[in-house]
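K.L.:
everything below, folded, please.
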Amino acid sequence: MNTKDKVQLDIRKATAAAEVISFDIFDTLFVRPLCDPEDLFDIVGDRIGMRDFRERRRAAQSKAFQVMHANGLKEITLDGIYAVFDGLPVARDEVRKIELDLELELTRPNPELIDLFLELANARRVVITSDMYLQLDFFEALFHKYGLPRVPLFISSHRNATKRDFGELFDIVAAECGVAPERVLHIGDNELSDVRRAREKRLAAFHYVDARRSSLPAVSTPAASLAAGMFRAYPGKLNPDSFGALGFAVGGPAALAFLHWINRKAVQDDIELILFTARDGYVLDRMEKRGHGGQFGRCEYFKSSRTALTLAAIDETNFEQHIPLLLSGAEELSPFELLERIGVVAPADNVMRDLGLGPEILLDPTTIELFKSFLWAIRWEILKTCRETRAALFNYLIELGVKPGMRIAMVDVGWNGTTQEAFHCALQGMFDIELYGYYLCLTEHPECVRRRKKLRMDALLTARSIGHRLLERVYANRVAVELFFSAPHHAVIGYKFDAEGRVLAVEDQGRGATHELSDISDAISRGVEEYGAYASELFRRVRVDPAPEEVVKPLLAFVENMPAQAMRLLQSVSNFDAWASSRNRDVSLTEYLG
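P.N.:
Predicted structure coming up:
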């Protein structure tokens, strides 16, 4: 049972003895897609060009409480706050309207509770009981906006009584509903005002705890707050304990941030063609085509990989220097698997056995020299595959619109530029272009530093942008990060021509138990795309710039402190890395986590 179903089941049980069911509004029946409710003040401040608006707004609220007490009242109102708010750069009424409009835009039905509310409101007596300075017409407009049924509204600013101080608002609820307090069940998130005060007034109380709120990170900008808070308010049907939800909450912000960063860099570098390299670029390409990253120039999904591009670059003159790469990540693979992952058919079984390389022989420190000799012995068969791969790649690039002299950016998640270097080598003697590499993350490892000296490479996440320690945390969890960008198709390992001369991508389905990977990648990708659509629209509506350096922060929080539920999901993923997968053992994704 997921968390939503459990919460609703518990509330249904609690309502059994109640004649009247009361819902709190904020952080209960409604939520804001923010890490902290006061982050809304920062959006207002940005809108009016007042950097210290949040602090000044807090001060005005404190002053409004002083006026309230002096006048013998028990609650403040938004009008009362702005009446004592001095020093604004624009008219008070204009700023008040901006805040009110933002509250109406950002206050959204809680997907965990709203369908239960509708069910109860259609069959039982339901009321709203809320402590809030916002006035009655705001709540009426809120319910009208979402087509919710009209129910009695007990709002502290309207009733001049609160839950939090002495619970007097609960007295009014029971009296006006004409029931004994014991027959009222109040549901709310605040332990003091919604639980203790309700019980002091002899009401039944249900303490609603939103785990999504408690897991939100502390952030410093509106963009970061919105990026991390989206999942709380998303109305789509995502099981909160699923790969789709993980894709939405973590992969979505990372992909949207990366896409906006790519767009910005492409404009700066005057890029003519962006190649979203498979499989990392799959979801980015789909989001770009839906307009989630702004206006792009020409973009194509490039079904490629380090393996395919390396094979295209191998010839008789450099075969020997590539043998270490062909053997990389091959521990415990058989000779047959070693060739399978580069699309080469192994010699017949009897030939392999004559070479002392039957299927029971696995690569390890004691057999590595035997494997090196084997690769050298069948190099002509491997080179035949390399030649076809190179010829087909040339035709494929023409199909993609590549022309000599173009400024082209290839997009990859990271980490050290090996795929870009392979592409650079494969292009020699084929196309003379200006090649740029755009990465989510680049490390400070020596091989990356070496490549950055000779290749055009840049990344959203670098030691300069996030610091050395956090950069290493991202890299230590690189396989989990790659999972958020994985495509629901197999890894591309080469190219070939079909009978009609058309170029086909050769894929490696991996070895071992990999049958669930496509479904997992599809679920994550759908979650990422749903985030892209929802977040892009929300950023537009509240007029907040989705700054890449801020929107990516949910990913950074994830690698810093991976939630237990996410770990449980990742533990179910095996043989994610097709290059290193083997029928001789299953590798859990969690073995790669740092």
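K.L.:
when you work out contacts or count neighbours from here on, use the C-alpha atoms and nothing else.
P.N.:
Will do.
K.L.:
residue furthest from the geometric center of the chain?
P.N.:
In the chain, counting by C-alpha atoms, centre = their mean, residue 354 sits farthest out from the average C-alpha position, at 51.7 Å.
K.L.:
looks like residue 550 contacts residue 228 (just checking).
P.N.:
No - checked against C-alpha atoms under 8 Å, the pair residue 550 and residue 228 is beyond contact range at 9.7 Å.
K.L.:
can you pick out the residue with more neighbours from these two?
P.N.:
residue 228 (29 against 22; other C-alpha atoms under 10 Å).
K.L.:
tell me the SS of residue 276?
P.N.:
What DSSP: H, G, I helix; E, B strand; the rest coil gives for residue 276 is strand.
K.L.:
any idea how far residue 441 is from it?
P.N.:
15 Å (C-alpha to C-alpha, to the nearest Å).
K.L.:
list the contacts of residue 436.
P.N.:
407, 408, 409, 410, 455, 456, 457 (C-alpha atoms under 8 Å, 6 or more residues apart in numbering).
K.L.:
what number of residues lie near the fifth one?
P.N.:
Neighbour count for residue 455, taken as other C-alpha under 10 Å: 16.
K.L.:
do a quick rundown of the strands in the stretch 101-250 of the chain.
P.N.:
108-109, 125-130, 153-155, 184-188, 204-207 (DSSP state E, counting those that start in this stretch).
K.L.:
would you list those in CSV and tack on mean neighbour count and distance to residue 311?
P.N.:
Listed next are the strands of the stretch 101-250 of the chain as CSV, based on neighbours: other C-alpha atoms under 10 Å; distance: least, C-alpha to C-alpha, whole Å:
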stretch, mean neighbour count, distance to residue 311
strand 108-109, 24, 52
strand 125-130, 22, 66
strand 153-155, 22, 69
strand 184-188, 27, 61
strand 204-207, 21, 61
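K.L.:
here is the second sequence; please produce its structure so I can put it next to the first one:
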Amino acid sequence: MLNKDTLLRIGCFLREQTGKVAVYGLKLNAQAVYWHFPKSIACFLDRDINSGFFCGLPIRRIEDLPRNNIHAIVIAASLSAESHIYARICDFCDSHGIVIYSLYSGKLKAECLGKAFPAEENQESELRKAIASHDIVSFDIFDTLLMRKVLFPTDVFDIVEKRLREHGIDIPGFKNYRIQAERGDKRHKGLAGIYLTLAEMLGWTDSQAALVMREELAAERQVLVPRPGMGEILSYAHDIGKYVLLVSDMYLQPEFLQEVLAENQLTAYDELYVSDDRGTGKGEQLFELVRKEHPAETYLHIGDNAIMDGWSARVHGFDSWLVPSALQILKTTEAANILSFAENFNDRLLIGLFANRTFGNPFAVREKLVSVKSLPQFASFFLAPLAAQYVLWLLQRAKIHHFEGVLFAARDGWLFNRLYQAAAEIMKLPNVPPGMYFYGSRKLCISAALQEEKALEWLKGHLVGQTHHFLRECFGFLPGDGHIPPAWGEDTDLIWNEVVDKKESIFARSAVIKDGYERYVARLGLKREGRYAFADLCSQGTTQCALTHSVLPNLYGLFFARYMSGSSVTMGRVETFLPQADWHMLANNALEFIFSSPEPSAASVDENGNIIFEEEDRSDKELKLLDEAQEAIEKFCHEFFSLCESDGFISPAIGHFLLSMYQQPIFAGAGKVFDGMDINDNLMGVRVDCLLTNEK
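P.N.:
Below you'll find the model as predicted:
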């Protein structure tokens, strides 16, 4: 229903009219206008209905107004519909001398409306030109200068509810109560007023309400970050001498906003206008208040909301430049489909962090393309979300199974081990099984497990086409004719009789390796009969299987992803984070390259338990890129861990979808950051590209 101030303004307008007026709209607002001013209303208008009656008065076409001597229209629709209705009727009304009045924006005159800069001009250089040509420049704050790490503003209330539970305060449904308090009672002012309403709803004392409000402010402060590119625009406006204002529809106090802006290096402004502090909003008289207090010839407002920052600004004589938010940009791309997957807070947090990185800079999208220029950028965009999910999944599974520890397999477990321990610390998780980095390559583990003919048969069945190469590399085996086997593809049956003839020497060498490996295991403090999780990146299970037949028989696999083959069922107990694949997971080699240790692969172990490494085959440049990419992933994951629900549901489909985005048109060419990069398979003795041809 219409509030008292709106009714007073409508009454003043209607008294100015010499005749009756038409009301545009057939819903509650239009009905309310008629109820309060029945003698002033002659008829109703609507886009879709051109005949019939409403509230006992005729519904007419706009073309009928002049012949019925009606020279004024009241737009009785929502603020979001105002601009569309005005655009539909303004030319006709202007040519026939019909005055247009809106419930929210007052009298609308074409000559008084500000200019709307076209969306296609939303480039940084053009925006700078527009700023230079105006006297006063104002900026919206939220989603324009600052953005939240979460997907939606109300996700902050999920964080508050979680933090309250950690303090022993359980308020089921807090988020819904908080939303209701903000939308409902308007007797109170600002955030303090919202919490007065909440206290009345939930029976809180003043001290309880104050505690929860402090948690909300702390959560807001934690999730707010500057939008890339926009701080530079703000500084530019101030540096060239423009009077710069920040204008925000917000319940937070100006003092808090000033602190947060300063913490994010957004200080290049002269004055701050906040709706709850000024007693009026952008859709009411806030822009008019700015004009009254700062008279000038030209005004430009920059913001993300088409209604509040666009239409409402223009109604009050501001030119407007819309800078789409990260979420708005995401919705225009192939990534929009991910929103239908989001079912809980962890999902929305992950998508929010992705959107901030990919679409946070409004000037980074050029010709519907976001350029991915570096390996660290690729890792932050597409690999980090999956890494964060996998580590949280590991923590949850490790807790459920009560493992004595989690072994992260070299080399692919290097970064995951660090993330696992960081997550436990950041989330303050008690009784988490300790994680440790464990040297256990396929070459080393298989070498330590060949002490019987049954093991040799397993080797032959598993390393099809590779057995001869493996035995030569690890045990010095050569067939009678002395030929050097290829890395892949030789028929093992051709030399198998000779392998069996030399089995005792293989068994003896394997026993020495196993003995040294047992010393290494003991040095780590691991017990042979201990129950340990074995975390591996993308595996069939070969390493785990070999370990269970040599030094650690009670391993339980918690794999990131798993290849399936005819022999997979013999590899031991395994759970996988991602669905099991027949052969190759998308970007598997890229994942191995990025998550790998900066150390070379483990080749073997000496009799004292010291690991023997392969020669390093990566360049200094590649190792530097590796370090930078891992740092980018760690930053993403730490932000996720600091806000997520540690026991919350994890949907692998979210992370997998975000990984697949690098192949979509919006990120066309992203895979080129791997051009010229490959990885070495130390078991096969071959190099393979980080991205296969069909993955680019």
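K.L.:
quick check: TM-score for this pair?
P.N.:
The TM-score (TM-score structural alignment, normalised by the length of the first structure) is 0.73; 535 aligned residues with a C-alpha RMSD of 4.6 Å.
K.L.:
quick one: the helices in the stretch 101-250 of the second structure?
P.N.:
Assigned by DSSP state H, counting those that start in this stretch, the stretch 101-250 of the second structure shows helices spanning 124-132, 155-166, 174-183, 190-202, 206-223, 230-239.
K.L.:
show me the contacts of residue 436 of the first structure that map onto strands.
P.N.:
If you go by DSSP state E, the contacts of residue 436 of the first structure have 407, 408, 409, 410, 456, 457 in strands.
K.L.:
out of those residues, who has the most neighbours?
P.N.:
Neighbour counts for those, by other C-alpha under 10 Å, peak at residue 409, which reaches 27 neighbours.
K.L.:
looking at the second structure, name the residue matched to that residue.
P.N.:
Residue 409 of the first structure maps onto residue 533 in the second structure when the alignment is built from TM-score structural alignment.
K.L.:
contacting residues around its match?
P.N.:
Here residue 533 of the second structure is in contact with 398, 403, 405, 406, 407, 555, 556, 557, 558 (criterion: C-alpha under 8 Å, 6+ apart).
K.L.:
re earlier: so residue 276 and residue 441 of the first structure - more neighbours on which side?
P.N.:
residue 276 (25 against 22).
K.L.:
the more buried one pairs with which position in the second structure?
P.N.:
Using TM-score structural alignment, residue 276 of the first structure lines up with residue 408 in the second structure.
K.L.:
residue contacts, residue 381 of the second structure?
P.N.:
354, 357, 358, 658, 659.
K.L.:
mind reading off the mean deviation between the strand or helix carrying the last one and the first structure?
P.N.:
Taking DSSP states H and E as the definition, one finds residue 659 of the second structure inside helix 652-660. Between helix 652-660 of the second structure and the aligned residues of the first structure, the post-superposition mean distance stands at 4.3 Å (mean C-alpha distance after the TM-score superposition for the first structure).
K.L.:
contacts for that helix, please.
P.N.:
335, 338, 341-342, 347, 351, 354, 381-383, 385-386, 389, 577-578, 586.
K.L.:
which one of those residues sits closest to residue 137 of the second structure?
P.N.:
Distance to residue 137 of the second structure across these (C-alpha to C-alpha) is lowest for residue 354, with 30.5 Å.
K.L.:
report how many residues lie close to that closest one.
P.N.:
Neighbour count for residue 354 of the second structure, taken as other C-alpha under 10 Å: 25.
K.L.:
my guess is it contacts residue 388, does it?
P.N.:
No - with contact defined as C-alpha under 8 Å, residue 354 of the second structure does not count as touching residue 388 (11.7 Å).
K.L.:
circling back to that earlier point, which of the contacts of residue 436 of the first structure are retained in the second structure?
P.N.:
Using both residues aligned by TM-score structural alignment, their matches' C-alpha atoms under 8 Å, the second structure keeps these contacts from the contacts of residue 436 of the first structure: 407, 408, 409, 410, 455, 456, 457.
K.L.:
redo the strands of the stretch 101-250 of the first structure as TSV? Include distance to residue 506 of the first structure.
P.N.:
Shown next, in TSV, are the strands of the stretch 101-250 of the first structure (distance: least, C-alpha to C-alpha, whole Å):
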stretch	distance to residue 506 of the first structure
strand 108-109	47
strand 125-130	60
strand 153-155	63
strand 184-188	56
strand 204-207	56
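K.L.:
those strands: which one's closest to residue 570 of the first structure?
P.N.:
strand 108-109 (30.0 Å).
K.L.:
in the second structure, which helix is the longest?
P.N.:
helix 620-643 (DSSP state H).
K.L.:
okay, angle between that helix and helix 206-223 too, please.
P.N.:
160 degrees (axes from the mean of the first three to the mean of the last three C-alpha atoms, to 10 degrees).
K.L.:
buried stuff in helix 620-643 of the second structure?
P.N.:
By 16 or more other C-alpha atoms under 10 Å, the buried positions in helix 620-643 of the second structure come out as 622-623, 625-634, 636-643.
K.L.:
hang on, residue 190 of the first structure packs against residue 210?
P.N.:
No - at 10.8 Å, residue 190 of the first structure does not count as touching residue 210 under the criterion of C-alpha under 8 Å.
K.L.:
just checking, residue 139 of the second structure touches residue 303?
P.N.:
Yes - the pair residue 139 of the second structure and residue 303 passes the contact test of C-alpha under 8 Å, sitting 6.0 Å apart.
K.L.:
need the residues touching each of the two.
P.N.:
Common neighbours of residue 139 of the second structure and residue 303 (C-alpha under 8 Å, 6+ apart) do not exist.
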